[in-house]
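**Student:** Sequence first, predicted coordinates after that:
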Amino acid sequence: MSPDLIRLFEAARAAQGRAYAPYSRFPVGAALRDETGAVHAGCNVENAAYPVGTCAEAGAIAAMVAAGGRAISEMLVLGPGPGLVTPCGACRQRIREFAGPAARIHVADGAGVRAAFTLAALLPDSFGPENLGSEVAHG
């Protein structure tokens, strides 16, 4: 793994360790790099009024926006189990708000990165800010 990818992996793993997942027992961490190179992380936070929780990807995006970032250059999602833990449909659209089709989304487990996709592969022919005439600049 490249040093940049290692940094994302470590941030996602640390966030995963702080996940609040008492109902699903499925902790997920996510980390992204914004247009300035800053790394922002998030974890899933569940709620007794299931499924009103927050996904790890949404938490990482919120952290980026709160810190002043506006574009996702790259993201890593880390989850447990034998299957690939790719972003859910809602998170794919959340990512799309801040990332272009070529943005790389890495999927990992505790042992390392297992797969990588472009956002276009995860959400083909997507609807984004430019459909509404927004001039959002993606990293």
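**Tutor:** Done, it's in.

**Student:** Only C-alpha atoms from now on, for both contacts and neighbour counts.
**Tutor:** Fine.

**Student:** and the residue nearest the centre of the chain, what is it in contact with?
**Tutor:** Among the residues of the chain, the one closest to the centroid is residue 57, at 3.5 Å (C-alpha atoms, centre = their mean). Neighbouring residues of residue 57 by C-alpha atoms under 8 Å, 6 or more residues apart in numbering: 29, 30, 31, 42, 43, 44, 77, 87, 91, 95.

**Student:** try residue 8
**Tutor:** 31, 32, 33, 39, 75, 76.

**Student:** of these, closest to residue 123?
**Tutor:** When the contacts of residue 8 are compared for distance to residue 123 (C-alpha to C-alpha), residue 75 wins out at 14.5 Å.

**Student:** right, and the closest one touches residue 102 too?
**Tutor:** No. Taking C-alpha atoms under 8 Å as the definition, residue 75 is not a contact partner of residue 102, at 11.7 Å.

**Student:** Second structure follows, compare the two:
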Amino acid sequence: MVDICWEQLHRSAIEVRQNAYAPYSHFLVGAAGLVDDGRIVVGCNIENASYGLTLCAECGLVSHLIATGGGRLLAVVCVDSQDNYLAPCGRCRQVLLEHGGKELQVMTPTGPLPMAELLPWSFGPQDLRRVGGLNTNP
């Protein structure tokens, strides 16, 4: 089991947040995640003039995870422009669940919580397998 250094994740999220592209909202977000092999993956938000195409920092983090060999997320930290912890939005909770499961620890403004508490009654790969006949390998 890899130890979670929340301070290191916080620093990594702050560092990557400096690369965020948010010319419309000016709401800069950085995210850092600890992978089960000890790596730290990061992401920042990327806005788009067509707001629906904006990419959240957590999506960038998951893209970095997959692009660098995959693995399982153990812990995630998201920060705003004041270095405050942010809880992921609902869409990002679902994305993080896919790559960390219900045990994934997410830092919130009140402390770390497992994804099972942040996204109760979640829908995941196990639900697709339960339907039957679907070939899923996550």
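**Tutor:** Here it is on my side, so go on. Since the model is a prediction, treat every value here as computed from it, not as a measurement.

**Student:** Quick TM-score on the pair, please.
**Tutor:** Remark: TM-score between the superposed chains equals 0.85 [TM-score structural alignment, normalised by the length of structure 2]; 130 aligned residues with a C-alpha RMSD of 2.1 Å.

**Student:** Filter the contacts of residue 57 of structure 1 down to just the ones in strands.
**Tutor:** 29, 30, 31, 42, 43, 77 (DSSP state E).

**Student:** Including distance to residue 51 of structure 1 and neighbour count, could these go into a markdown table?
**Tutor:** As requested, those are exported to a markdown table (distance: C-alpha to C-alpha, whole Å; neighbours: other C-alpha atoms under 10 Å):
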| residue | distance to residue 51 of structure 1 | neighbour count |
| --- | --- | --- |
| 29 | 18 | 31 |
| 30 | 19 | 34 |
| 31 | 22 | 34 |
| 42 | 18 | 30 |
| 43 | 15 | 29 |
| 77 | 20 | 29 |
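
**Student:** What separation do you get for residue 31 of structure 1 and residue 126 of structure 1?
**Tutor:** Remark: distance between residue 31 of structure 1 and residue 126 of structure 1 (C-alpha to C-alpha, to the nearest Å) = 22 Å.

**Student:** Can you verify my assumption that residue 124 of structure 2 contacts residue 96?
**Tutor:** No. Using C-alpha under 8 Å as the test, residue 124 of structure 2 is too far from residue 96 to be in contact (10.6 Å).

**Student:** So which of these two has more stuff around it?
**Tutor:** Between residue 124 of structure 2 and residue 96, residue 96 has the larger neighbour count (other C-alpha atoms under 10 Å), namely 25 against 16.

**Student:** all strands for structure 2, in order.
**Tutor:** 30-35, 40-44, 73-79, 105-108, 111-114.

**Student:** The fourth one vs structure 1, average distance?
**Tutor:** Superposed on structure 1, strand 105-108 of structure 2 shows a mean distance of 1.2 Å to its aligned residues (mean C-alpha distance after the TM-score superposition for structure 1).

**Student:** cool, and the longest one?
**Tutor:** Superposed on structure 1, strand 73-79 of structure 2 shows a mean distance of 0.7 Å to its aligned residues (mean C-alpha distance after the TM-score superposition for structure 1).

**Student:** Good, we can wrap up now.
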